[in-house]
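J.: Coordinates only, no sequence provided:
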């Protein structure tokens, strides 16, 4: 009996995903551990590995399909003693959703004339180049290794299923064999640029049509899974968590001076500490000092955390993600700098694992580098605390001796879930955060 390959839950909160790309096709043989597909969750694109071995008898959900529910049968795998042809002719399971691709949703074109219709393609033999996409068939890991070693994938013969290039093939190749890509020749067979630039047609929902003003030039695009999740979670946060906002002005001069000394000392190690790295540390220390704010509201219970895992808001194409600096209170400035650099880079590449961006005990959102002086942030559920950081700027300031001077000052606003955090406790957290920033030696004492 064929084995049903189902849409996996790649994170604890995943309910559906997009089957971004199949890396195998019907008739391919797979073994346990082979990468079969790339699946796009709300935050990242992740590889899906085979658990069993056998032959792909039927792919029931085509690549590009959005909104595939967890548990939906996406392919059928047959064993050695089973008839793959019988499985291939089986009907597609009813629960397989329709592909929401531009091709599927666009109006159907007029039938082609016999003169323009392409000739039937001959059955393709196993080969290295995919005739469908004109690309080398290689696992994502093999492609990354090839790019790092400078290996030309076109020069390799794959040892994987159907001639697919795998990690071992790249490791055995000589580095530095990559050739610069030649420019595409300009000839009459090249596709017209206008056809490639034509926007895809999407099927609009009734509420979209009701809002649309056809008098204004416009385009309509489907919401990505990430944007849908952001909309859902932020709406949930604002509807369910009564926000209370507390704002303080914080002097940065001592912090900036310490940062300059730290970076001079760390220059040989190639580490550069940012102001935001130091603010992450300050929030981590403040959360330990005021544990009443290092909590999550769970309805009938209140969850209290003994470690400060600070989520850092990072803007990425198409949305926002909050990678977590674990144990921010216990890490050194250089450790936080290395962690935030790595997390931010992989966040923008879509390579974070769910455990690296789901969870955390509090968040920090810094828009100061964009020149924003003051803003309020929406709480990132199930957390109860987030601090919004504004730009540091020169302001008139009353010095400790009572004289009037000029200081570098930023505005920070804490948003708290009032179900879990009382105003007085939130005020204590903001005071502790300000104390660590204005007297940064306290963070290393």
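T.: Received it, and whenever you're ready, just let me know what you need. These figures come from a predicted structure and were not determined experimentally.
J.: make it CA atoms for all contacts and neighbour counts henceforth
T.: Noted.
J.: so where's the longest strand in the chain?
T.: strand 404-417 (DSSP state E).
J.: List the buried residues for that one?
T.: 407-417 (16 or more other Cα atoms under 10 Å).
J.: Tell me the gap between the helix or strand that comes right after it and the middle of its chain.
T.: With elements assigned by DSSP states H and E, the helix or strand that comes after strand 404-417 is helix 423-438. Taking Cα atoms, centre = their mean, to the nearest Å, one finds helix 423-438 lying 31 Å from the centre of the chain it belongs to.
J.: buried stuff in helix 423-438?
T.: 425-438.
J.: can you put these in JSON lines and add distance to residue 327?
T.: JSON lines is the format used below for the buried residues of helix 423-438 (distance: Cα to Cα, whole Å):
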{"residue": "425", "distance to residue 327": "21"}
{"residue": "426", "distance to residue 327": "21"}
{"residue": "427", "distance to residue 327": "23"}
{"residue": "428", "distance to residue 327": "21"}
{"residue": "429", "distance to residue 327": "18"}
{"residue": "430", "distance to residue 327": "19"}
{"residue": "431", "distance to residue 327": "21"}
{"residue": "432", "distance to residue 327": "18"}
{"residue": "433", "distance to residue 327": "16"}
{"residue": "434", "distance to residue 327": "20"}
{"residue": "435", "distance to residue 327": "20"}
{"residue": "436", "distance to residue 327": "17"}
{"residue": "437", "distance to residue 327": "18"}
{"residue": "438", "distance to residue 327": "22"}
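J.: another one to put next to it:
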């Protein structure tokens, strides 16, 4: 039976992608795990691999094609022991395509191949044919020593995919579990702008399209509440200088943002009512603080995640932020490095921004916007003095977080920054 290869959803937010280039051609023999093509998603350029052995009989979508919808048949594979059958046209009705075998394509990031033998992968399903999982999910399970019989699949027909295994390993619900409510209708397309002003038409990248859609949805669907505090930074800056002097031999230099990430994570642990996600009739209460750090890249904005930041040292946070930011700018982040997170931080203080309100990144329940530290008149010990002060604004999802809880969170965050020895305790 011919096998349809469909455009995969390589991230929870992906609705369409660009088929950048094919790594195979018609007539090539492929085996499970072989790389087939490169796909540009809303976050990065990814490779995807074959699930079954066979011969590529037809490439239905040309390399370089933009706006390929998730689920579109992009190629056909014929089993090597079967007679070749004519490939369907890509415009065939959806009902007819569903009659053929559907294959979910696994994904993995470029330049980070997983080296697990097929024998190891097969151990996950030997003796139990009822386990339906992608090869990549099985490999990750082998790496982490997980039993796939305990993992609930969120893919088609209950298929276990990579996100399910990683969510199970991390003790956090898979991303698909958060979106219980039906999606809102898509907005009407914007009318073309008729102007005689000299201009250049710039095509939006997949990332920019996703940013526009998700931020619009966030402001339309999530009732934001904003709470601002002024935070004195003098003690934190003094401690940072002392720590950097001691870390110089190890080649580590802490930034103020590294320390604020730790303070944000500890505040979420101390005020767990703010470490949540609204999920329709339910609310997810997270057991750890995974902090998404906003990083500007040439095509837009991406938020790599510092996992369990409350329990990591400042030096470890600093190293991870540097490595993740570098890979983000190269478009080489792995999906699990930017998918998820329980809260975000956006710091525009280095650009001189005094204060701003950030838009929540669903399904997270909050984001912290950090402004510049500047010398201001400040009351210190009941006397007017000059202090280095920073304004921080928390944006909270009011469906899940009450104003009083948000205020308590901001109070705890302020105390952690102004008495920073708690960050290294």
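T.: Now that the structure is in, tell me what you want to look at. Worth saying up front: this structure is predicted, and the values here are computed from it rather than measured.
J.: Around residue 47 of the first structure, how many other residues sit close by?
T.: 19 (other Cα atoms under 10 Å).
J.: same deal with the one 5 residues further on?
T.: A total of 16 residues lie near residue 52 of the first structure under the criterion other Cα under 10 Å.
J.: Look up how far residue 139 of the first structure lies from it.
T.: 18 Å (Cα to Cα, to the nearest Å).
J.: and what of residue 323 of the first structure?
T.: Distance from residue 323 of the first structure to residue 139 of the first structure, by Cα to Cα: 26 Å.
J.: Please apply the same query to residue 259 of the first structure.
T.: For residue 259 of the first structure relative to residue 139 of the first structure (Cα to Cα), the value is 43 Å.
J.: Residue 399 of the first structure too?
T.: 61 Å.
J.: which one of these two has more residues nearby?
T.: More crowded of residue 399 of the first structure and residue 139, by other Cα under 10 Å: residue 139, with 21 against 11.
J.: Surely the more buried one is in contact with residue 38?
T.: No. Contact criterion Cα atoms under 8 Å: residue 139 of the first structure and residue 38 do not qualify, at 10.3 Å.
J.: which residues do the two both contact?
T.: residue 23 (Cα atoms under 8 Å, 6 or more residues apart in numbering).
J.: What about residue 69 of the first structure, how many residues nearby?
T.: Around residue 69 of the first structure there are 19 residues (other Cα under 10 Å).
J.: wait, it sits on residue 15?
T.: Yes. If you go by Cα under 8 Å, residue 69 of the first structure and residue 15 touch, sitting 6.0 Å apart.
J.: Helices along the second structure, start to end?
T.: Ranges of helices in the second structure, per DSSP state H, are 94-98, 118-123, 135-144, 162-170, 206-221, 234-247, 256-270, 314-330, 403-418.
J.: Save the buried residues of strand 404-417 of the first structure as JSON lines, and put in distance to residue 48 of the first structure too.
T.: As requested, those are arranged in JSON lines below (distance: Cα to Cα, whole Å):
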{"residue": "407", "distance to residue 48 of the first structure": "53"}
{"residue": "408", "distance to residue 48 of the first structure": "50"}
{"residue": "409", "distance to residue 48 of the first structure": "48"}
{"residue": "410", "distance to residue 48 of the first structure": "45"}
{"residue": "411", "distance to residue 48 of the first structure": "44"}
{"residue": "412", "distance to residue 48 of the first structure": "42"}
{"residue": "413", "distance to residue 48 of the first structure": "41"}
{"residue": "414", "distance to residue 48 of the first structure": "39"}
{"residue": "415", "distance to residue 48 of the first structure": "38"}
{"residue": "416", "distance to residue 48 of the first structure": "38"}
{"residue": "417", "distance to residue 48 of the first structure": "37"}
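J.: ok, residue 247 of the first structure - contacts?
T.: By Cα under 8 Å, 6+ apart, the neighbours of residue 247 of the first structure are 411-414, 430.
J.: at 10 Å what do you get?
T.: 374-376, 387-388, 411-415, 427, 430-431 (Cα atoms under 10 Å, 6 or more residues apart in numbering).
J.: The counterpart of residue 361 of the second structure in the first structure: neighbour count?
T.: With TM-score structural alignment defining the correspondence, residue 361 of the second structure maps onto residue 380 in the first structure. Number of residues near residue 380 of the first structure (other Cα under 10 Å) recorded here: 27.
J.: one step back: which bit of the second structure covers the longest strand of the first structure?
T.: Going by TM-score structural alignment, strand 404-417 of the first structure sits over residues 384-397 in the second structure.
J.: Buried residues of stretch 391-406 of the first structure, list them for me.
T.: In stretch 391-406 of the first structure, the ones that count as buried by 16+ other Cα under 10 Å are 391-393.
J.: close enough to count as contact, residue 10 of the second structure and residue 108?
T.: Yes. Here residue 10 of the second structure reaches residue 108: they are 8.9 Å apart, a contact under Cα atoms under 10 Å.
J.: residues shared between the contacts of the two?
T.: Contacts common to residue 10 of the second structure and residue 108, judged by Cα under 10 Å, 6+ apart, are 45-48, 162, 335.
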